[in-house]
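**Student:** Have a look; sequence and predicted model below, questions after that.
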Amino acid sequence: MNHPQAPDTTARRRTDLVRPPLASGTRTSPKSSGRAVPGTEWMDREYAFHQMLHPRTVGVRPDPGRCLMLRRCANLRQQLASLRAKGRVPRVCLYALTTTPEAEPPVRSLEEARAFAVRKGWQVGSEQVFVDHTGPTHPDHRPGWARVQRQLQSGFADGVVALTQATITPHHDEYDQQLRWCADRYVFIALVHPEIAAVRP
């Protein structure tokens, strides 16, 4: 006696394992039960490739010095472009530090800052040189830097040239405040030696 055969479910099981391909420019979100997110499939590929190369990498914190440098340079380019459009040559102050209030002016630092400005084609007035000693670290507590700010705010100068970031302040938060102050008044800070030594100004 022939027994009735059970229906063949192999083909159906295989069919269930095969999903139709998604439309071009879509990806499947793992939490969306197959719903497609348009235009982001490249993110999945790049993330998978990055995880393959760096399986233990969770995230890299941006270097604060580089972020500040990029912000300063962006403002510098913007202000120089604005001055060129007006047919004006940038006028700059020079700013440097001495070791003590009684010390001689930092001639070498000022000469290097002046040479930098001359190479850029900027004007430096004879009365546009300001010096502080290295005591107070916050720029707001330095009389020389206060005079620089008055020159910038009153329109007698378009920017200030210093040797390094540490000449203005070694602290990132204080330096960030000075960059914002300058950007808000459409003036700039230029450094002979940029915040990141590997990058040329």
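**Tutor:** Good, I have the coordinates. Numbers count the residues shown, from 1 in each chain.
**Student:** only C-alpha atoms for contact and neighbour calcs from this point on.
**Tutor:** Fine.
**Student:** what does the biggest strand by length in the chain rub up against?
**Tutor:** Ranked by number of residues, the top strand in the chain under DSSP state E is strand 123-133. Outside strand 123-133, the residues within contact range by CA atoms under 8 Å, 6 or more residues apart in numbering are 89-101, 105, 114, 117, 142-145, 147-148.
**Student:** gap between it and the chain center?
**Tutor:** 28 Å (CA atoms, centre = their mean, to the nearest Å).
**Student:** That strand: which residues count as buried?
**Tutor:** 123-124, 128-133 (16 or more other CA atoms under 10 Å).
**Student:** let's bring in a second model and compare:
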Amino acid sequence: MTTTRTVPDRTWMDRDNRLAASLDPSYRRPPRPGLWLKRLREQGNDGALNEFDRRRVRQLRLVAYASTLAGADAERDGDLARIRVMVEARGHFVGHFLSDQLGPQEPTRRPGWQEARRLIQQGFADGIACLDRYAISANNDEYELEVRWLAEHAAPLLLDRHEAAT
């Protein structure tokens, strides 16, 4: 008795990509996720900063946010001080300093990040500044969701090291 084995069709991804490209002419797969996330963040920042520049009533108030390893202190390690220096060099103002311990939970479950979002929603801060994207999340999907949330609230996200560099 002979058994027949079917070989899985591995070309379905190529067909799916061609279909997506034919339906949306602007569709392009990002060659590097870091570069794509950088562009996404910069687009959101451009909109937020242009709106803020148009109003021009005061300095941009930012939340300095850092993630630290378990048992470490962002203040002692100098992360928050480096963020403050970066923000002030760009002509903005740090109004709040927040940090969380780095862990497996998504950003919206961290108390410091929740507080940063609340400050933006209630108008006490205009945006967030971090050393790099990993302070928010190493997961591309989680990071993208946070960048989109900030863009929807016209809140810039300033990074010392951009996404494509890390």
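**Tutor:** Looks like it came in fine. Given the structure is predicted, the values throughout are model-derived calculations rather than measurements.
**Student:** TM-score for these two?
**Tutor:** Superposed pair, TM-score by TM-score structural alignment, normalised by the length of structure 2: 0.76. Supporting alignment: 137 aligned residues with a CA RMSD of 1.8 Å.
**Student:** hmm, back to that, narrow the contacts of strand 123-133 of structure 1 to those in strands?
**Tutor:** 91-98.
**Student:** Just the buried ones from the contacts of strand 123-133 of structure 1?
**Tutor:** 90-98, 105, 114, 117, 142, 144-145, 147-148.
**Student:** residues touching the alignment partner in structure 1 of Thr108 of structure 2, list them.
**Tutor:** Superposed on structure 1 with TM-score structural alignment, Thr108 of structure 2 falls opposite Asp140. With contact taken as CA under 8 Å, 6+ apart, Asp140 of structure 1 is in contact with Ala146.
**Student:** quick one: Asp140 of structure 1 and Gln165 of structure 1, what's the gap?
**Tutor:** Counting by CA to CA, to the nearest Å, the separation of Asp140 of structure 1 from Gln165 of structure 1 is 15 Å.
**Student:** Tell me which other helices or strands the longest helix along structure 1 touches.
**Tutor:** When structure 1 is parsed with DSSP state H, its longest helix is helix 64-85. In terms of contacts (3 or more CA pairs under 8 Å, 6 or more residues apart in numbering; DSSP states H and E), helix 64-85 of structure 1 is packed against helix 172-184, strand 188-191.
**Student:** Pull up the aligned stretch in structure 2 for it.
**Tutor:** Helix 64-85 of structure 1 maps onto residues 33-54 of structure 2, going by TM-score structural alignment.
**Student:** Superposed on structure 1, what's the mean shift for that stretch?
**Tutor:** Mean deviation of stretch 33-54 of structure 2 relative to structure 1 after superposition (mean CA distance after the TM-score superposition for structure 1): 1.0 Å.
**Student:** is it true that Ile128 of structure 2 touches Leu157?
**Tutor:** Yes - using CA atoms under 8 Å, Ile128 of structure 2 is in contact with Leu157, at 5.0 Å.
**Student:** higher neighbour count, those two?
**Tutor:** Using other CA atoms under 10 Å as the criterion, Ile128 of structure 2 and Leu157 rank with Ile128 on top: 25 against 22.
**Student:** counting contacts, what elements does whichever strand or helix holds the more buried one pack onto?
**Tutor:** Assessed by DSSP states H and E, Ile128 of structure 2 sits inside strand 127-130. Helices and strands touching strand 127-130 of structure 2, by 3+ CA pairs under 8 Å, 6+ apart, are strand 61-68, helix 79-89, strand 157-159.
**Student:** Any idea which of these gets closest to Leu35 of structure 2?
**Tutor:** Closest to Leu35 of structure 2 of those, according to CA to CA: strand 157-159, at 13.8 Å.
**Student:** Many thanks, have a good one.
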